[in-house]
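Let's see this in three dimensions:
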Amino acid sequence: MSRDRQEAAAAACRWLAEDALFLDTETTGLHAGAEIVELSLIDSRGQPLLDTLIRPKRPIPPALTRIHGIDNAMVGDAPRWPEIHERLLELLKGRQVVIYNAEFDLRMLAQASSQHRLPWPEVVRRAGALSRLENDTIAHCAMLEYARFHGEWDPRRRQWKWQGLGKACQQQGIAVVGAHRALADNRMTLGVVRAMAESAD
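The predicted structure is shown next:
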């Protein structure tokens, strides 16, 4: 086993040993005005701590509904971001949190809070696959660690090639069920992390 693969597997072992949380969001897009329409936070056993649809300020574009299956009728009675904001901060405070493509979800969390003029902890240090937030939350990017674990080099970018979550699951023999819904994606990420950790054993 290569050193990078060993280190990625060891990271996965630490996340599970420390009972890291797993977070995923679904959104109305990738742009600066995009909003979160679903958020899931689970523990390292796959149990939901927070799993909710979120009603955005603007309608969900049909193109995004075709990706994640969340339409405007589904979020009609859902809470708005301010109603879950404080609870989410309380759950995350001081914890390790694992996110598949952490850079995107961390940006969306800050963006959602800013849209409602609510505070969100700033990233105060970045080091590879880790982001440390002001509230002592440490966020790890499962996508970057899995890229190291998988070991496919991208010569153009001069880094390990990122693997989509569905592709990572297929590579590890994990069923892809309910993709692009927050809870399902969280549990698939947990499955990938477990597979990485098992290779260390």
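
From here on, just use CA atoms for contacts and neighbour counts.
Noted.

Relative to residue 141, how far out is residue 27?
18 Å (CA to CA, to the nearest Å).

neighbour count winner among those two?
residue 27 (23 against 20; other CA atoms under 10 Å).

Quick check: the residue lying closest to the more buried one once chain neighbours are set aside vs residue 12, distance?
Setting aside the residues directly before and after it, residue 27 is nearest to residue 36 in space (CA to CA, 6 or more residues apart in numbering), at 4.3 Å. According to CA to CA, residue 36 and residue 12 sit 27 Å apart.

Proceed likewise with the subsequent sequence, for comparison:
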Amino acid sequence: MSVRGRRPGAPDTRAAVLAAARSAFAEQGFRGTTIRAVASAAGVDPALVHHYFGTKDDLFLAAMELPVDPRAVVAHVTEGPVDEVAERFLTAFLGVWDDPTIQPALLTVARRILEPGGDKLLSEGFLPVVIQPVGARLGIDRPEHRMTLVASRVIGLILMRYVLRAEPLASLSKEGVIATYAPTIQRYLTGDLP
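Okay, the predicted model is just below:
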């Protein structure tokens, strides 16, 4: 008689997989990391990695230890008029970053990106997994180029408002941030580019 259900494993198996994934994503980037390599580094079968985390995208986001799934945060951004997408994007973004229960974990991730190897987490992971799909769903021309420009503005906002807490940006109201940043982000999304 066979027993069905969850595969038995040590309580720290999930943690070992996450640690191996963090290391692999930081060293090899998103493209250079495979589920098989993460599984090997963690000493488990690749099927177990899929069991715990699903896809490589899901593993990447779990390894970043985000308190929210950024794909869910930006999912509704593409709904509605394209000429208002920057406002919707910033509203969703600020709704998460200004939440005092979530912000400490987000700050940890932002600081990790500034550490050695963090560039690959951002350029080869977060951009193609979270940001660039928004451009594709919007149907804009040159989505990878445009969404990289959007990310540059948003990363600057994160650094100045939340990490460095530079004034007057740090204490600017949500409405003030949207009014200041939305026109530039909208131009990156739908305006003429060189």
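
Drop the TM-score for these two in here.
Between these two chains, after superposing, the TM-score reads 0.23 (TM-score structural alignment, normalised by the length of the second structure); 74 aligned residues with a CA RMSD of 5.8 Å.

Compare neighbour counts for residue 36 and residue 12 of the first structure and give me the winner.
Using other CA under 10 Å, the more surrounded residue of residue 36 of the first structure and residue 12 is residue 12, with 28 against 23.

for that one, what are its contacts?
Residue 12 of the first structure makes contact with 193-194, 196-197, according to CA atoms under 8 Å, 6 or more residues apart in numbering.

element containing it, please.
helix 3-17 (DSSP states H and E).

Quick one: name whatever helix or strand follows that helix.
Following helix 3-17 of the first structure in sequence, per DSSP H and E, is strand 21-27.

Next secondary structure after that following strand?
In N-to-C order, the element after strand 21-27 of the first structure by DSSP H and E is strand 36-42.

Give me the angle between that following strand and strand 21-27.
With axes from the mean of the first three to the mean of the last three CA atoms, to 10 degrees applied, the angle from strand 36-42 of the first structure to strand 21-27 works out at 170 degrees.

What is strand 36-42 of the first structure packed up against?
Applying 3 or more CA pairs under 8 Å, 6 or more residues apart in numbering; DSSP states H and E, one finds that strand 36-42 of the first structure makes contact with strand 21-27, strand 48-53, helix 102-115, helix 182-200.

and the third one, what other elements does it pack with?
To tie it back to what came earlier, the one meant is helix 102-115 of the first structure. Helix 102-115 of the first structure packs on strand 36-42, helix 81-92, strand 138-141, going by 3+ CA pairs under 8 Å, 6+ apart.

Could you pull out the buried residues of that helix?
Counting neighbours by 16 or more other CA atoms under 10 Å, one finds that the buried residues in helix 102-115 of the first structure are 102-103, 105-106, 108-113.

next helix or strand past that helix?
Downstream of helix 102-115 of the first structure (by DSSP H and E), the next one is strand 123-127.

what packs against that next one?
Applying 3+ CA pairs under 8 Å, 6+ apart, we find strand 123-127 of the first structure packed against strand 130-133.

Show me the contact partners of the strand it packs on.
121-126, 138-141.

Buried ones among these?
Buried members of these, counted by 16+ other CA under 10 Å: 121, 123, 138-141.

okay, those residues in CSV with distance to residue 148 of the first structure next?
Shown next, in CSV, are those (distance: CA to CA, whole Å):
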residue, distance to residue 148 of the first structure
121, 28
123, 23
138, 19
139, 17
140, 13
141, 11
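
Now do the buried residues in the longest helix belonging to the second structure.
Criterion DSSP state H: the longest helix present in the second structure is helix 13-32. For helix 13-32 of the second structure, the neighbour count (16+ other CA under 10 Å) marks 13-14, 16-18, 20-27, 29-30 as buried.

so which helix or strand takes in residue 98 of the first structure?
Using DSSP H and E, residue 98 of the first structure falls in strand 96-99.
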